[in-house]
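Chemist: What follows is a predicted protein model with its sequence.
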Amino acid sequence: MSSGEVEFSVPNAGKPCKTWYQVIGDLQSKSRPLVALHGGPGASHEYLITLSTLNRSYDIPVILYDQLGNGKSTHLPEKAGDVAFWTVDLFLRELDNLLSHLGINGDYDLLGHSWGGMLAACHAVRQPSGLKRLIIASSPASMELWVSAQSVLRSKLDPGIQDILTKHEEAGTTESKEYEDAVEVFYKRFLCTMDPWPESLVATMNSTKEDPTVYLTMNGPNEFYITGSLRTWSVVRDLDRINVPTLLTNGRFDEAQDSTMLPFFQRIPKVKWVTLEKSSHTAHQEEQERYIEVLHQFLTV
């Protein structure tokens, strides 16, 4: 396991930027490396560390990294609310920069979880020659579909919790403790059902809380109240351009309900879909052994 930083040129950042990354395994091995894109936007890599089992068990190199604005990469809190700066294209360029730096841009697989899957899909529609296999994990094909699914899930909460959420959203007081406590009820049903949550997931959630610049700008206060620049995002019309074998995964109780992922299945030419029956949004942690085996079979067959 090794880690490092790569300089990332962002002319309008106002300061030098770097992307922190971690390589688990040997990039010179005979196995194609898997690059993992974390969620958020504005989260960090820690909760994806379970993917390192692919290296320990099957010798597949795994690359994790913190996207710009969070974790161990360069933070830019002065860019809070700057929707012209925090764009999908910015993070696509960051990914390309990392692939080139590591010398794997000619041969790699890509996994994206949640927002990371949205980013991975946008990367794949550009048909990069080095991308061989794609995994979209618990990600929506459009934010419209995501918001609709969250509304359905939210309606399953206790009416009192729903009232608290609505009250604070209408009053603009989503930073209140009462609201945050109500959000946590939603998260424990649809984000991660493990009790207690894994330390790695807690670390990622804390990272976003410590610097919510990217999350608030692009997404909003939480997973179901979308007020940021991604609220109109969609990749649906471009999905038929993805020309590599693609695996879709989600959990039965996932925020990424089947309805949010269906366009991937309908429009990507070479696609397989696996739903983890005992999981919510973090199937790679809730059903780790089963999830890793699913990935291994897809990546090596």
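Modeler: Yep, that arrived. Here the structure is a predicted model, which means the values were calculated and not measured.

Chemist: Only C-alpha atoms from now on, for both contacts and neighbour counts.
Modeler: Fine.

Chemist: helix or strand for His296, which one?
Modeler: helix 288-300 (DSSP states H and E).

Chemist: Only the buried residues of that helix, if you could.
Modeler: Gln288, Tyr291, Ile292, Leu295, His296, Phe298, Leu299 (16 or more other CA atoms under 10 Å).

Chemist: what's it in contact with?
Modeler: Helix 288-300 is contacted by residues Thr50, Leu51, Thr53, Leu54, Tyr58, Arg133, Leu247, Leu276, Ala283, His284 when judged by CA atoms under 8 Å, 6 or more residues apart in numbering.

Chemist: May I have the secondary structure class of the spatially most central residue of the chain?
Modeler: In the chain, the centroid-proximal residue (CA atoms, centre = their mean) is Gly39; its distance is 2.4 Å. Using DSSP: H, G, I helix; E, B strand; the rest coil, the secondary structure recorded for Gly39 is coil.

Chemist: Can you report how many residues lie near Trp86?
Modeler: 21 (other CA atoms under 10 Å).

Chemist: That one contacts Leu216, correct?
Modeler: No. Contact criterion CA atoms under 8 Å: Trp86 and Leu216 do not qualify, at 10.6 Å.

Chemist: Please settle this for me: is Leu23 part of a helix?
Modeler: If you look again at residue 23, you'll see it is Val, not Leu. No. Secondary structure of Val23 (three-state DSSP): strand, not part of a helix.

Chemist: give me every residue that touches it.
Modeler: If you count contacts by CA under 8 Å, 6+ apart, Val23 has them with Met1, Ser2, Ser3, Pro61, Val62, Ile63, Leu64.

Chemist: what comes up buried for stretch 238-250?
Modeler: Leu239, Asp240, Ile242, Asn243, Val244, Pro245, Thr246, Leu247, Leu248, Thr249, Asn250.

Chemist: Kindly provide the distance from the third one to Trp146.
Modeler: Okay, so that is Ile242. Applying CA to CA, to the nearest Å, the value for Ile242 to Trp146 is 21 Å.

Chemist: Included below, for side-by-side comparison, is a second structure:
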Amino acid sequence: MSTSTAATLPFRDGHTWYQVTTPDEPRPGALPLVVLHGGPGMAHDYLRNLAALADETGRTVVHYDQFGCGRSSHRPDAPVETWVPQLFVDEFEAVVVHLGLERFHVLGQSWGGMLGAEIAVREPAGLASLAICNSPASMQLWVDGAAELRAQLPADVQEALLRHEGAGTTGDPEYLAATQVFYERHVCRVVPMPRDFVDSEEQMEAEPTVYHTMNGPNEFHVIGTMRDWTIVGRLPSVTAPTLVVAGEHDEATPATWQPFVDGIDGAVSHVFPGASHCTHLEQPEEFRRVVAGFFADHDA
């Protein structure tokens, strides 16, 4: 069995929590994997099962909680302008340097895939490959896709969402119940939600600074600092081999992630039938099989 060790490293005026899962039987040539969680602000908990890649592939797996959430330092009073992608690019670089990773793979899920793309366009020397999972290439594409999916919800659910968004009462139980209908269709189709997902959600709700500031109150009402974010025009700068994955029923609709495939030279894609946004929770073994095969192809 693999061994997991947790610690912290200094970052900005606080610390970043990380966990390193080391296989008992390392495979020669298998490069470490750094996992980037979503949200922004959801912490790593819902991606815990990716630590199984250590035993399954013989490679070290690194998780960490991004600054402002989970077990890392929280800054609820930080100015709004603190919460921008460059903060998290800098943090990723700090993690890599602290752990002495000379060459590595990166897997980012949802916001983590957006962050992975932000890292990759900067062409870091150690990046062996990138897996962008369930992620949009721009927030406008994300919002447009969410609108299409919302239009397919039952009429009473749509009405409740619109009424409470217009009134600014997105904390109302009726609104939260309506969002759950969307979540169970397009975020995670495992009902009830897996414990790992609930753990991430609960810590975010307890201190939602990062999520609410960068995104908004939920997955499809985006009013935060990331509202105008796009990386589409910068994608030709990505030179690392790239895999783009999504679920058939993903809130990241095909139009949101196709720019990654079109804009990154040699990028390949894989869609998981029957899955949604949290593909790795819905089809964990198959998800890990697909990404593990890609990483193995690019270990050399």
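Modeler: Arrived safely. None of the values given here were measured: they were computed from a predicted structure.

Chemist: re the thing from before, export the buried residues of stretch 238-250 of structure 1 to TSV and tack on secondary structure and distance to Val185 of structure 1?
Modeler: TSV is the format used below for the buried residues of stretch 238-250 of structure 1 (DSSP: H, G, I helix; E, B strand; the rest coil; distance: CA to CA, whole Å):
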residue	secondary structure	distance to Val185 of structure 1
Leu239	helix	34
Asp240	helix	37
Ile242	coil	37
Asn243	coil	39
Val244	coil	38
Pro245	coil	36
Thr246	strand	33
Leu247	strand	30
Leu248	strand	27
Thr249	strand	24
Asn250	strand	20
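
Chemist: Return the closest of those residues with respect to Cys17 of structure 1.
Modeler: Nearest to Cys17 of structure 1 among those, counting by CA to CA, is Ile242 at 30.3 Å.

Chemist: quick one: what's aligned to that closest one in structure 2?
Modeler: Aligned counterpart of Ile242 of structure 1 in structure 2: Val238 (TM-score structural alignment).

Chemist: counterpart of Gly166 of structure 2 in structure 1?
Modeler: Alignment note (TM-score structural alignment): Gly166 of structure 2 maps to Glu170 of structure 1.

Chemist: What's the first helix or strand after the helix or strand that that match is a member of?
Modeler: Using DSSP H and E, Glu170 of structure 1 maps to helix 159-171. For helix 159-171 of structure 1, the following helix or strand on the C-terminal side (DSSP H and E) is helix 177-190.

Chemist: Output the contacting helices and strands for that following helix.
Modeler: If contacts are counted by 3 or more CA pairs under 8 Å, 6 or more residues apart in numbering; DSSP states H and E, helix 177-190 of structure 1 sits against helix 159-171.

Chemist: cutoff 10 Å now
Modeler: helix 143-154, helix 159-171 (3 or more CA pairs under 10 Å, 6 or more residues apart in numbering; DSSP states H and E).

Chemist: which of the ones you listed is buried the deepest?
Modeler: Across those, averaging neighbours per residue (mean count of other CA atoms under 10 Å) puts helix 143-154 on top, at a mean of 18.

Chemist: in structure 2, what residues pair with it?
Modeler: Using TM-score structural alignment, the residues of structure 2 aligned to helix 143-154 of structure 1 are 139-150.

Chemist: Can you tell me what sits against that stretch?
Modeler: Residues outside stretch 139-150 of structure 2 that contact it (CA atoms under 10 Å, 6 or more residues apart in numbering): 114, 135-136, 157-158, 161, 179, 181-182, 185-186, 215, 219-222, 226-231, 249-257, 259.

Chemist: what are the ranges of the helices in the stretch 201-301 of structure 1?
Modeler: With helices called from DSSP state H, counting those that start in this stretch, the stretch 201-301 of structure 1 shows them at 213-218, 258-267, 283-286, 288-300.

Chemist: how close does the third one sit to structure 2?
Modeler: What that stands for is helix 283-286 of structure 1. Its aligned residues in structure 2 lie a mean 0.7 Å from helix 283-286 of structure 1 after superposition (mean CA distance after the TM-score superposition for structure 1).

Chemist: same check, this time on the first one
Modeler: Superposed on structure 2, helix 213-218 of structure 1 shows a mean distance to its aligned partners of 0.5 Å (mean CA distance after the TM-score superposition for structure 1).

Chemist: Specify, as a residue range, where that helix falls in structure 2.
Modeler: Per the alignment by TM-score structural alignment, helix 213-218 of structure 1 matches residues 209-214 in structure 2.
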